[in-house]
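Peer 1: fold the following for me, if possible:
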Amino acid sequence: MHAITIPQPGGPEALVWSKVEDPVPGEGEVLVEVAATAVNRADLLQRQGNYAPPPGASPYPGLECSGTVAALGPGVAGWAVGDEVCALLAGGGYAEKVVVPVGQLLPIPRGLGLVAAAALPEVAATVWSNLFMVAHLHPGETVLLHGGASGIGTMAIQLAKAVGAKVVVTAGSDKKLARCKELGADVLVNYREQDFVEQVREATGGHGADVILDIMGAKYLSRNVEALALAGRLVIIGLQGGRTGELDLGVLLAKRAAVVATSLRPRPLAEKAAIVAAVREHVWPLIESGVVKPIIDRVLPLAEASQGHRALEAGEQVGKIVLQA
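Peer 2: Got it, this is the predicted structure:
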C-alpha cells in the first residue's frame, strides 16, 4: 500500500507519499481500507518531530479515518467485511489501509458519506470526552471555547448548544467569528481586539464561565482562571501558547475551581473504547437528526497532505481539512 511517511522531521515538505508494507489485523483488530482522513494539529507536531506515536501505534500520521472494513482479526464480533465505518486512531490514518482496535470503530452516521464522516471521530471524541465526561457541562451553564473556528471549536459550539449551554467563543477574525455565530455561538470575542475575560464577565453578568475548553495552555492560564465562575472547570487540551505558566492558587481556591489537562491519543484502549461508545450513544443521534454536522473547510488528495498541513499552520481553515484517499 501507499502511506504518508516522515523520513526526516521538518516542514510540510517532510511528508512523503511512499510505498510501505500492508498492515495485518491482530487480536481484536479490524483492517480498514481508508476512504479519507483529516488533518489534526497533532499531525503537525508529529511531522515536526515533537509528538511521537504511542508505543505499538502506526508510525504514520492520522488520528481518524473513514473507510470500508477489509478484514477482521481474531476475536472480532459485530462487524463484517464490507461495512462502512469511521474510526478513532492512535496513528496511521494517512495511508490506504489501517488497523483499528475494534472498540474505536463507529458506523457511518445515516445521511453522511464516507468523506464527510472522516472529519468526525477525533473532534467528536475530544469534545464529548472533555466537555461532558470531564467538565460535566450542564444545560444553562456558560462555556468559553478558545479557537471557536477550529475543528474542535466548530464541533464544541454545536454540541454545547445542543445541550442548552450558552456559548462564548474566541477567534482571530470577524470572518471566523461570523461562521461561529452561524453554528450557534452566543458571544463572539475577537482575541486580537478584545479581552476575553471582560467579555465573559459582561456576557454573564459577572458570573463567569462555568467551563472553559482551552487549546492555548500557558499563555491563557491565569486569564482563564480569572474568567472562571465559582466552581468553574478549566480543561486544557492544547499547548499552542506554551507549556509553562504561573497560576495564583489563591484565586483558584477562592473560586473552588478545577484545572484539568487531558490528552486522547495515548489513552489505554479501554478508555478510548468507552469514549467512542459514549460518542456513538450521544453524538451520533444528533448528527443523524441534523442538529450537529461536520464542518469541512476543504477536501484535498491524501498524497498532497502537505497542502493541508500548510493551510492548518497558516490558520486559514474553518472546521476540518479532509484528505481523500
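Peer 1: only C-alpha atoms for contact and neighbour calcs from this point on.
Peer 2: Will do.
Peer 1: roughly how far apart are the residue nearest to residue 298 when sequence neighbours are not counted and residue 167?
Peer 2: Leaving aside its chain neighbours, residue 298 sits nearest to residue 321 (5.3 Å; criterion: C-alpha to C-alpha, 6 or more residues apart in numbering). Using C-alpha to C-alpha, to the nearest Å, residue 321 is found at 24 Å from residue 167.
Peer 1: how about the helices in the stretch 101-250 of the chain?
Peer 2: 114-117, 121-127, 151-162, 174-183, 196-203, 221-227, 249-255 (DSSP state H, counting those that start in this stretch).
Peer 1: report how many residues lie close to residue 123.
Peer 2: For residue 123, the neighbour count with other C-alpha atoms under 10 Å is 23.
Peer 1: just checking, it touches residue 157?
Peer 2: No: counting by C-alpha atoms under 8 Å, residue 123 stays clear of residue 157, with 11.6 Å between them.
Peer 1: any idea how far residue 155 is from residue 227?
Peer 2: 22 Å.
Peer 1: looking at this structure, which helix is longest?
Peer 2: In the chain, with assignment by DSSP state H, the single longest helix is helix 269-282.
Peer 1: report the buried residues of that one.
Peer 2: Residues of helix 269-282 classed as buried by neighbour count (16 or more other C-alpha atoms under 10 Å): 272, 273, 275, 276, 277, 278, 279, 280.
Peer 1: also this sequence, please, to line up against the first:
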Amino acid sequence: MERINSTTLTPGSFILNGVPGLEDIHIWISLPFCSMYIVAMVGNCGLLYLIRYEETLHRPMYFFLAMLSFSDAVMCTITLPNTLGIFWFNFKEIDFNACLIQMFFIHTFTGMTSGVLMLMALDRYVAICYPLRYTTILTNPIIANAGFITFLRGVILVLPFTFLIKRLPYCRGNIIPHTYCDHMSVAKISCGNVKINAVYGLMVALLIGGFDIFCITLSYTMILRAVVKLSSSDARQKAFGTCSAHICAIVFSYTPAFFSYFVHRFGGHRIPHSLHIIMANIYPLLAPTLNPIIYGVKIQQIRDCVIGLFLGSKGTKSHKI
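Peer 2: As a prediction, this is how the structure comes out:
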C-alpha cells in the first residue's frame, strides 16, 4: 500500500512560488540578483580564460582557482536563470524530474566548491611550509585527481537525496515556497516522514562542510605557525598576502551558506520565511560575484595579466577562442 501511495502521490511537476509575501516586488528583487549574476559570470569566465591561455598562470594555485571559478559559474547558472524566470515571466512550474536534477547539481556543486576551498588551503600550506618541494608535491596529475575526487565525493553523497525525495508522498500539494529546488524545501511539502531526509542531510553537511572546514582550519594553523617563524618581515607580508584572498573567499562562501542551512532547519518561525528565501538566493551568488574581484585585487600576477590583456602587452599571449 505504501508503494502505491508513493507512486500515485508523486506530482508530475512542482510550482516554485518565488519569495512568499513579496510577490509584488519580485521585479525589484530581481535587479540586484541579475546584476550579481552578470558580474559573477563575466568575472569567473574571465578568470578561466586567463588561466587557460596565460602561461605564467599555469601553476597549482591557479589551477585550483580555475576549479573554483568553474564551480562558481555552474552554481550561479543552476539557480539564477530559474529564479529570474519566476520573477520576470512567472515561469513557476518545474517538472518533477527536472526539480530532482536541479537539486542534485545544486548540492553536488555546493560540495565541490567547499572541497576546492579545502584544496586551495592545502595548496597554500604546501607552498609556505614546503616551498622547495611545492612543484614536486603538487604535480598536474595530483591536481587533476584531487579535483576529480572532490567532484566524485559530492556525487556519491548527494545522489541519495534524489531517491529520498522520490520515495515521499506529496498529498499536501505541489507548491514549493522557494525559487529553486533544494533537498529540504522539497521534502518539507511532503506528507510523509522526512526524518531520514533531515538526518541524512545533516550527515552530508558534516561529512563535506565539517570535514573541509576542519582541514582548512588545520592548514591555516600550520601556516600561521610557519609564517611567524619567518625572519624577514617582507617574507611574512608576502605569505599573508597570498593567503588573504583565499581567506576572504572562505568567509564569503561559508558564512551565507551556513546561515541559510541552519535557519532552514532550526530557525522555525523566528526568522521571516521571505528573508530565508532571499538569503538562500544570495549564498550561491555572493562568493561567485566577489571571488574574481578579490583575487583580481589581491593577487598581483592576475592583476598584471588583466592589465596586459587590455593593453596588449607582450607578457600576455593573445589567443583566439
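Peer 1: so after superposing, what's the score?
Peer 2: Remark: TM-score between the superposed chains equals 0.24 [TM-score structural alignment, normalised by the length of structure 2]; 133 aligned residues with a C-alpha RMSD of 6.5 Å.
Peer 1: just the angle between the longest helix of structure 1 and helix 151-162, please?
Peer 2: If you take axes from the mean of the first three to the mean of the last three C-alpha atoms, to 10 degrees, helix 269-282 of structure 1 sits at 50 degrees to helix 151-162.
Peer 1: which other helices and strands contact helix 269-282 of structure 1?
Peer 2: On a contact count with 3 or more C-alpha pairs under 8 Å, 6 or more residues apart in numbering; DSSP states H and E, helix 269-282 of structure 1 meets strand 105-107, helix 121-127.
Peer 1: now do 7 Å
Peer 2: helix 121-127 (3 or more C-alpha pairs under 7 Å, 6 or more residues apart in numbering; DSSP states H and E).
Peer 1: assign the closest residue to residue 116 of structure 2 other than its chain neighbours to helix, strand or coil.
Peer 2: Residue nearest to residue 116 of structure 2 in three dimensions, not counting chain neighbours: residue 68, with 6.1 Å by C-alpha to C-alpha, 6+ apart. The three-state label given to residue 68 of structure 2 by DSSP: H, G, I helix; E, B strand; the rest coil is helix.
Peer 1: in the stretch 51-200 of structure 2, which spans are helices?
Peer 2: Along the stretch 51-200 of structure 2, counting by DSSP H, counting those that start in this stretch, helices occupy 60-89, 96-129, 134-137, 140-166, 183-187, 195-205.
Peer 1: in JSON lines: these, plus mean neighbour count and distance to residue 297 of structure 2.
Peer 2: Compiled in JSON lines, the helices of the stretch 51-200 of structure 2 are given as follows (neighbours: other C-alpha atoms under 10 Å; distance: least, C-alpha to C-alpha, whole Å):
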{"stretch": "helix 60-89", "mean neighbour count": "20", "distance to residue 297 of structure 2": "14"}
{"stretch": "helix 96-129", "mean neighbour count": "22", "distance to residue 297 of structure 2": "18"}
{"stretch": "helix 134-137", "mean neighbour count": "14", "distance to residue 297 of structure 2": "24"}
{"stretch": "helix 140-166", "mean neighbour count": "16", "distance to residue 297 of structure 2": "25"}
{"stretch": "helix 183-187", "mean neighbour count": "21", "distance to residue 297 of structure 2": "36"}
{"stretch": "helix 195-205", "mean neighbour count": "15", "distance to residue 297 of structure 2": "31"}
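Peer 1: out of the ones you listed, which is closest to residue 239 of structure 2?
Peer 2: For the helices of the stretch 51-200 of structure 2, proximity to residue 239 of structure 2 was assessed by C-alpha to C-alpha; helix 96-129 is nearest, at 7.0 Å.
Peer 1: and that closest one with helix 140-166, angle?
Peer 2: 150 degrees.
Peer 1: by how many degrees do helix 96-129 of structure 2 and helix 60-89 diverge?
Peer 2: 150 degrees.
Peer 1: so which elements touch helix 96-129 of structure 2?
Peer 2: The elements that helix 96-129 of structure 2 packs onto, with contact taken as 3+ C-alpha pairs under 7 Å, 6+ apart, are helix 60-89, helix 140-166, helix 211-228.
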